[in-house]
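A.B. asks: my questions are about this predicted structure, shown below with the sequence.
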Amino acid sequence: MKGKLFIISAPSNYELLSLKSIEALKVCDIVLYDDLIDKKILSFSKGKNIYVGKRAKAHHTDQSLINSLIEDSLRKGLTVGRLKGGDTAFFSRVIEEIETAERLNAEIEIIPGITTASLFSSILKTPLTARNISKGVIFITGHSADTDIENYYDFEAIVRLNMTIVIYMGVLNFEKIAEKLLECGMDKNTPVCAGESLGFENEKIICFELKNKECISLIKPPAIIVIGEILRREGVFDALCNRCRSRKARIFNT
């Protein structure tokens, strides 16, 4: 029997879930869900829900176990829903799960969603690009399993492009990343905004300038970080800072 794998992008707020995602959840026999999703989303599931979340320095479901659960279910001819936080196209390790299904010649359907960068942009009430400020966005991960993060990217090229930088999973290595950006010529006064638990009740945002990189310690992973002059657009950064309670780092709960 040949099963089917749905790769479903799940937001932190169930109101942002797509209609297509809801319909897919209704036909799944088993749903493997991540940590950073609105648990109300699971109410649309008619099958068995299994938690397979990951958090830095906390609970961690090994990827090999997730792959095994997918494989075992597909071999039984079941329909599997892999509910992943954010959008599956960004740093989600989804390729390993897709390859598991491909080896079995199972049907695969990927349902896109809202990436955390877009969610953060909406919360900050500013775009990530603007014609005369930033002509593009660079998405990077702050976590590297096979080398030191300082050697993972061409930081000179990143600075030279002069675009908005979005860092996923970057809290633990942010100071190293910031130091490389500064070494490669980025302005020390470049604004930075970092968001923790976006869309949840404990949502927290901090704002600071790159020279005060140590302020990242005021938030915990998982979080997303935006760096760039786009944050100063029409006083966005100053407005955020005015709502905060610190000298070097501006921190507030939304």
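C.D. replies: The structure has been received and is ready for your questions. Numbering: from 1, shown residues only.
A.B. asks: contacts, neighbours, all on C-alpha from now
C.D. replies: Will do.
A.B. asks: how about Ala10, nearest residue that isn't a chain neighbour?
C.D. replies: Gly85 (4.8 Å; Cα to Cα, 6 or more residues apart in numbering).
A.B. asks: neighbours of that neighbour, how many?
C.D. replies: Other residues within reach of Gly85, judged by other Cα atoms under 10 Å, total 23.
A.B. asks: and if you look at Met169?
C.D. replies: Neighbours around Met169, by other Cα under 10 Å: 20.
A.B. asks: which of the residues in stretch 86-95 are buried?
C.D. replies: Buried residues in stretch 86-95, defined by neighbour count with 16 or more other Cα atoms under 10 Å: 86-89, 94.
A.B. asks: wait, Pro191 touches Lys211, no?
C.D. replies: No: taking Cα atoms under 8 Å as the definition, Pro191 is not a contact partner of Lys211, at 9.2 Å.
A.B. asks: show me where the protein has strands.
C.D. replies: 4-10, 30-33, 48-51, 79-85, 107-111, 137-141, 164-168, 191-196, 204-209, 223-227, 250-252 (DSSP state E).
A.B. asks: what's in contact with the fourth one?
C.D. replies: If I follow you right, that is strand 79-85. With Cα atoms under 8 Å, 6 or more residues apart in numbering as the contact definition, strand 79-85 has outside contacts at 3-12, 24-25, 27-37, 70, 73-74, 92.
A.B. asks: quick check on the residues you listed: which are buried?
C.D. replies: For the contacts of strand 79-85, a neighbour count by 16+ other Cα under 10 Å gives the buried set as 3-12, 24-25, 27-37, 70, 73-74.
A.B. asks: tell me what the biggest helix by length in the chain is packed against?
C.D. replies: Longest helix in the chain by number of residues (criterion: DSSP state H): helix 63-75. Counting contacts by 3 or more Cα pairs under 8 Å, 6 or more residues apart in numbering; DSSP states H and E, helix 63-75 packs against strand 4-10, strand 79-85, helix 94-103.
A.B. asks: and here's the other structure:
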Amino acid sequence: MPATPEPTPATPAYPVGLRLAGRRVLVVGGGTVVQRRLPGLLAAGADVVLVSPEVTPSVEAMAQAGELTWHRRPYEDGDMDGAWYALVSTDDPEVNTAAAAEAESRRVWCVRTDDADAATAWTPATGRAAGVTVAVLTSGTGDAPRDPRRTAAIRDAVVAGLGDGSLAVPGHRARTSGVALVGGGPGDPDLITVRGRRLLAEADVVVADRLGPRDLLDELPPHVEVIDAAKIPYGRAMAQDAINQALVDHAKAGRSVVRLKGGDPYVFGRGMEEVERLTAEGIPVTVVPGISSSISVPGAAGIPVTHRGVAHEFTVVSGHVAPDDPRSLVDWPALARLRGTLVLMMAVENIGAIAAALVAHGRDPETPVALVQEGTMATERRVDATLATVGERARAEGVRPPAVIVIGEVVAVGTRQ
């Protein structure tokens, strides 16, 4: 019978995925390294037992929440009993050596964060994207020495590529038809969520709003059909019916459809109308939240919608109808009495009337106002005024939609960019 070779630092690791749900995992130590590793063990369903006289506040919070069992004492011989896997990470090499030795004697795979070469297991750099767990280990042999920074960089590149669709991986399973309502964010293509970008990369059909991140459409494969929702005719109400019907027709034809909307689908985005129609037709719908321009555009322009000692609340209001319009659902007198920040969407046309209404109901006419046009885009510009002057300033400066209007003392707090 051939002799089993002794492991050496040059021996490559054998990659494997451990299924730890319900199985005891011993963690020795409670410092920042353990704090980083614990979420992955808990997410795997491991029964974590932690031994350490002291732990970080975050680890203590996990113990107090019942996510793990913490024995507030030093490591003792026998702690490895019943463990399937061990993580040893104290600042005392003698303790680490003793714990690793017990793990070896009990045939428990053991990670040592202070001495990887003395460990029986290594923790890969891991990440998740597109339903896949990516785990990267450098071999530690030849011209590829173990380099945690390089390993993490490779992990990050693969996860980012899978997440944003730039790393194209052909699928071998039948694609499920349906519709994803994706919030594209305020306009800058970098501000769409990772999930939204991945769904775009997987789509057969994209129904795009005028305010969605248009630059992303150029990245789509040639076979993807792009429908410009802004060009659907017959007026606003009929256009929504036509959009709904297009979503239904393509989904029922077995296609994967993305409805790409600006901002967030449910913030003045008519997202629920589309969900209701699709649900009534028995079509599966996924809603992917987006970064709303109501907070992101002011932030990008240097305006915090809340600030300590200045504003403890902010209110987002649609200004697409004037205060004296019978269709308005906004309580303008109540808004005028608030002391916090008021964010107006779709209000460029009616900002003069809105400002007059707020002043008439008690808001100080010297309240600062900022109009941010095409926020987060290369063409972004900011125009400052007060409630008394904003109507005239908007006309004089030729402010046009899309623009977010911020009213309140936070406008003066923000740094111009």
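C.D. replies: Structure's in. What do you need? On a predicted model such as this, the values are computed, not experimentally measured, just so you know.
A.B. asks: ok so, going back, so which of the helices and strands packed on helix 63-75 of the first structure comes closest to Asp62 of the first structure?
C.D. replies: Using Cα to Cα as the measure, helix 94-103 is the one of these that comes nearest Asp62 of the first structure, at 12.1 Å.
A.B. asks: and that closest one, which residues are buried?
C.D. replies: Buried residues in helix 94-103 of the first structure, defined by neighbour count with 16+ other Cα under 10 Å: 94, 97-98, 100-101.
A.B. asks: that helix corresponds to what range in the second structure?
C.D. replies: Aligned by TM-score structural alignment, helix 94-103 of the first structure corresponds to residues 271-280 of the second structure.
A.B. asks: now do stretch 66-75 of the first structure
C.D. replies: With TM-score structural alignment as the criterion, stretch 66-75 of the first structure aligns to 243-252.
A.B. asks: go on, stretch 182-201 of the first structure?
C.D. replies: Going by TM-score structural alignment, stretch 182-201 of the first structure sits over residues 359-378 in the second structure.
A.B. asks: distance between that stretch and the chain's centre?
C.D. replies: 29 Å (Cα atoms, centre = their mean, to the nearest Å).
A.B. asks: can you give the contact residues for it?
C.D. replies: 186-188, 293, 297-298, 300-301, 332-333, 336-337, 380-388, 390, 394, 399-409, 411-412.
A.B. asks: likewise for stretch 24-39 of the first structure?
C.D. replies: 6, 10-14, 44-55, 66, 73, 78-86, 197, 200.
A.B. asks: before we move on, the earlier item: the match of stretch 66-75 of the first structure vs the first structure, average distance?
C.D. replies: Stretch 243-252 of the second structure: mean distance to aligned residues in the first structure after superposition is 1.2 Å, counting by mean Cα distance after the TM-score superposition for the first structure.
A.B. asks: now the match of stretch 182-201 of the first structure: buried residues?
C.D. replies: Buried-residue list, stretch 359-378 of the second structure, by 16+ other Cα under 10 Å: 359, 363-365, 367-376.
A.B. asks: again with stretch 223-239 of the first structure
C.D. replies: 223-232, 237.
A.B. asks: just stretch 343-350 of the second structure next, same as before
C.D. replies: In terms of neighbour count (16+ other Cα under 10 Å), stretch 343-350 of the second structure has its buried residues at 343-349.
A.B. asks: so how far is that stretch off the chain centroid?
C.D. replies: 27 Å.
A.B. asks: thought His71 of the second structure was touching Glu60?
C.D. replies: No: here His71 of the second structure does not reach Glu60: they are 11.0 Å apart, not a contact under Cα under 8 Å.
A.B. asks: ok so, going back, just the closest of the buried residues of stretch 359-378 of the second structure to Thr133 of the second structure, please.
C.D. replies: Of these, the one sitting nearest to Thr133 of the second structure (Cα to Cα) turns out to be Thr376, at 32.4 Å.
A.B. asks: skip the chain neighbours and tell me the closest residue to the equivalent of Asp204 of the second structure over in the first structure.
C.D. replies: Here Asp204 of the second structure is matched to Asp29 in the first structure, going by TM-score structural alignment. Leaving out its chain neighbours, the residue that sits closest to Asp29 of the first structure by Cα to Cα, 6+ apart is Gly47, at 4.4 Å.
A.B. asks: how many other residues sit next to that neighbour?
C.D. replies: Residues near Gly47 of the first structure, counting by other Cα under 10 Å: 17.
A.B. asks: please name the residues that touch it.
C.D. replies: Taking Cα under 8 Å, 6+ apart, we find Gly47 of the first structure in contact with 26-31.
A.B. asks: 10 Å - rerun?
C.D. replies: Neighbour list for Gly47 of the first structure: 25-31, 79-81 [criterion: Cα atoms under 10 Å, 6 or more residues apart in numbering].
A.B. asks: looking at the residues you listed, which is nearest Asn151 of the first structure?
C.D. replies: Closest to Asn151 of the first structure, out of all of those and judged by Cα to Cα, is Gly81, at 36.1 Å.
A.B. asks: name the nearest residue to the aligned partner of Ile227 of the first structure in the second structure, sequence neighbours excluded.
C.D. replies: Alignment note (TM-score structural alignment): Ile227 of the first structure maps to Ile407 of the second structure. Using Cα to Cα, 6+ apart and skipping residues adjacent in sequence, the residue nearest Ile407 of the second structure is Val369, 4.5 Å away.
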